[in-house]
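>>> Pasted the sequence and its predicted model underneath.
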Amino acid sequence: DKEYQMLRTSALNIISELNITGGCNVQFALHPTSFEYCVIEVNPRVSRSSALASKATGYPIAKVAAKIALGYTLDEIKNAITGKTYASFEPALDYCVVKMPRLPFDKFITAKRTLTTQMKATGEVMSICTNFEGALMKAIRSLEQHVDCLRSYDFSALDKQELLKRLEIVDDQRIYVIAEALRKGIDYDTIFNITKVDRWFIDKIAIIVEMESALEKGPLTVELLKEAKRIEFPDNVIARLTGKTEEEIKEMRYSNGITASFKMVDTCAAEFEASTPYYYSCFDGENEAIETNPPKKVLVLGSGPIRIGQGIEFDYCSVHATWAFAKAGYETIIINNNPETVSTDFDIADKLYFEPLTPEDVENVVNIEKPDGAVVQF
């Protein structure tokens, strides 16, 4: 928290000194073991980072910036999500958000995978959960690259020395190599000294690795299944690790009441009541999804992350399909996980679910909403 407050204060001082009004984002590089930091860039405008921050917090940065340009002050602009607080109220989060780049190495299989200052991602995904481990697991399966857990890339054939050499390579598979290093018993300090990945993140990856091991060793108890779902292990991964079928895992979940509940993104950590239906799933806590009984409701699946051969035009189709259904008298529901898109603006559909587009995650929403139909082609 000390580091966060330090960077927050620095950002506010920079904005004040530069006399910036409206939207601005400041990017820092923070030393992993000291409080030394550098300013990388200052963007005095609404940017892609602003879009990400808006989706992560529910705070409409572009809309507020436009009103400030028209002469409004923050205490005159109402928060559209709560309808009660004002734009001067700083967003507070009671959940964790993970952004993960969508890299095109599934298409460019001979391309150099090393990550440098050169931009290589075609798009990105965002995930929300009540804990970091769950948000990370959701982000991995949101990529739609045939990965669903930290075992999706297999480095088990490498011995300890080979793993230590592999850890030195900075590429898109590094997180999977760190997980394998933890499985092989390599300690946090060694991994940190090679990768400079903060020990906090290494510890969170270790929690996921420990759950994999517990599921493999068995037996699969109700308590173990609850804990696996709390950190967002999908049914197919649990089935693979336990030697059961996906249907058996689902049946065990349902018979023991282990089902997804949905929490609201409200910008104020539930301090004020919010009415905007912008949700994320978790497996702990009560369901906050508002029950509605319209005559007809339709579910529109978004197109997920931008990739080679699939750009923003698919999101255009999703949004216009949503508007057309709304005009025809349907209640509209969108599921998507791309923070760069218009479809993930909280006011496009009647309800927005920020979720991976996998069968299990979509089914969780369907079980709650029970739509009359779904549009899946975008």
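It's in.
>>> make it CA atoms for all contacts and neighbour counts henceforth
Fine.
>>> which stretches of this protein form strands?
Applying DSSP state E to the chain gives strands spanning 25-30, 37-43, 96-102, 123-129, 261-264, 278-282, 297-301, 331-336, 351-354, 373-375.
>>> so where do the helices sit in the stretch 151-300 of the chain?
160-167, 174-183, 188-195, 199-217, 222-230, 235-242, 246-255 (DSSP state H, counting those that start in this stretch).
>>> out of those, deepest packed?
Mean neighbour count (mean count of other CA atoms under 10 Å) peaks for helix 174-183 among the helices of the stretch 151-300 of the chain, with a mean of 21.
>>> Packing partners of that helix?
Packing partners of helix 174-183 (3 or more CA pairs under 8 Å, 6 or more residues apart in numbering; DSSP states H and E): helix 160-167, helix 188-195, helix 199-217.
>>> got the contact list for the longest one?
Think helix 199-217. Contact with helix 199-217 is made by 132-133, 150, 178-179, 182-183, 188-189, 192, 224, 228, 231, 238, 241-242, as judged by CA atoms under 8 Å, 6 or more residues apart in numbering.
>>> here comes the other one, which I'd like you to weigh against the first:
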Amino acid sequence: MEHIEQAGIHSGDSACMIPTKTVSSSCLDTIRSWTTKLAKRINVCGLMNCQYAITASGEVFLLEANPRASRTIPFVSKAIGHPLAKYASLVMSGKSLHELCFTKEVIPQHVSIKEAVLPFEKFQGCDVLLGPEMRSTGEVMGIDSAFANAFAKAQIAAGQKLPLSGTLFLSLNDLTKPQLATIARAFLELGFRIVSTSGTAHVLELEGIPVERVLKMHEGRPHAGDMIANGQIQLMVITSSGDTLDQKDGRKLRRMALAYKIPIITTVAGALASAEAIQSLKCSTLKMIALQDFFDVKETRSNKNLQSASSFL
């Protein structure tokens, strides 16, 4: 399962997908090998949850390994069509994986996206930025044959209403500015108008990307907050600088957007995924498909074994 947001965002707040999209086959081989060896070495019988980080150069690091189930077990079970918690309980009770007909990794042909439900609007003054501290209070799932459609469904389920047109407010910190042009061009191709404050606008202008400048909250009026109040901004992509000014002006702007129910994206990966989802929504109509219809009837074979095996639990 691959997280969409990069490392630094709590796993409970990060959107994630099955199967993986950007992880190389060599890294996947390493993860499979290490996980199997670790489980055998510490003699795990049942479920084990491992988290890995992969550097830009492709180096794999094991962050943690927990010999227990995780919150994502229900999501993974629905994504691959196998009840993993039930399998684990049966294995711990003495059944073998061969008896359960579950001996190979399932890599589905469809895409499943897990998205976090974040309660920011229920807590006055709470900032919407994501980080290592978990904020989510629930999870939703989007499933489709294509990544963009699945991500769009997950956003809708989580209450994030992505606009199909309008004005995008774009403000990236220095660390994420190398991705600025990529994000801007993606939304320009979708027909969005872009407005930015001075620092971000300067970088876009150097790239030859059309952008309209808007004042920061402390620079005078009309500023970005006024545009929000006037309904002139439909979507915001903001990565925080974390400095004192951002803690004052930035927080106020983000809270204002939340009050006016304007979608806010606070990571580069989330912005690019959202652009794909918006393009999909503009080009086609989402189809609601029953979860069972994503799986071949043959895949339910092991469930028959489960019915007889469950009698002694």
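Great, that's in hand. Because the structure is a prediction, the values reported are computed rather than measured.
>>> which one in structure 2 is aligned with Ala92 of structure 1?
Structural alignment (TM-score structural alignment) places Ala92 of structure 1 against Ile107 in structure 2.
>>> any idea how far the aligned residue in structure 2 for Gln5 of structure 1 is from Lys40 of structure 2?
Mapped onto structure 2 by TM-score structural alignment, Gln5 of structure 1 lines up with Asp29. Separation of Asp29 of structure 2 from Lys40 of structure 2 (CA to CA, to the nearest Å) stands at 17 Å.
>>> tell me, stretch 81-93 of structure 2 lands on which residues of structure 1?
Under TM-score structural alignment, the match for stretch 81-93 of structure 2 is residues 58-70.
>>> From the chain's centroid, how far away is that stretch?
Relative to its chain's centre, stretch 58-70 of structure 1 lies at 23 Å (CA atoms, centre = their mean, to the nearest Å).
>>> and that stretch, which residues are buried?
Within stretch 58-70 of structure 1, the residues that count as buried by 16 or more other CA atoms under 10 Å are 58-62, 64-65, 68.
>>> can you check stretch 104-119 of structure 2 too?
Under 16+ other CA under 10 Å, the buried positions of stretch 104-119 of structure 2 are 110-118.
>>> For the closest residue to Ala146 of structure 2 other than its chain neighbours, which residues are in contact?
Closest residue to Ala146 of structure 2 apart from its sequence neighbours, by CA to CA, 6 or more residues apart in numbering: Val111 at 6.0 Å. Val111 of structure 2 makes contact with 17-19, 79, 143-147, 150, according to CA under 8 Å, 6+ apart.
>>> List the members of these that persist in structure 1.
Here is what carries over to structure 1 from the contacts of Val111 of structure 2, by both residues aligned by TM-score structural alignment, their matches' CA atoms under 8 Å: 143-147, 150.
>>> now the residues you listed in JSON lines, with distance to Leu235 of structure 2?
Below are the kept ones among the contacts of Val111 of structure 2 laid out as JSON lines (distance: CA to CA, whole Å):
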{"residue": "Ile143", "distance to Leu235 of structure 2": "24"}
{"residue": "Asp144", "distance to Leu235 of structure 2": "24"}
{"residue": "Ser145", "distance to Leu235 of structure 2": "26"}
{"residue": "Ala146", "distance to Leu235 of structure 2": "23"}
{"residue": "Phe147", "distance to Leu235 of structure 2": "21"}
{"residue": "Ala150", "distance to Leu235 of structure 2": "20"}
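>>> any chance of those in CSV, with distance to Glu299 of structure 2 and neighbour count too?
As requested, those are arranged in CSV below (distance: CA to CA, whole Å; neighbours: other CA atoms under 10 Å):
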residue, distance to Glu299 of structure 2, neighbour count
Ile143, 18, 27
Asp144, 18, 22
Ser145, 18, 13
Ala146, 21, 13
Phe147, 23, 23
Ala150, 22, 23
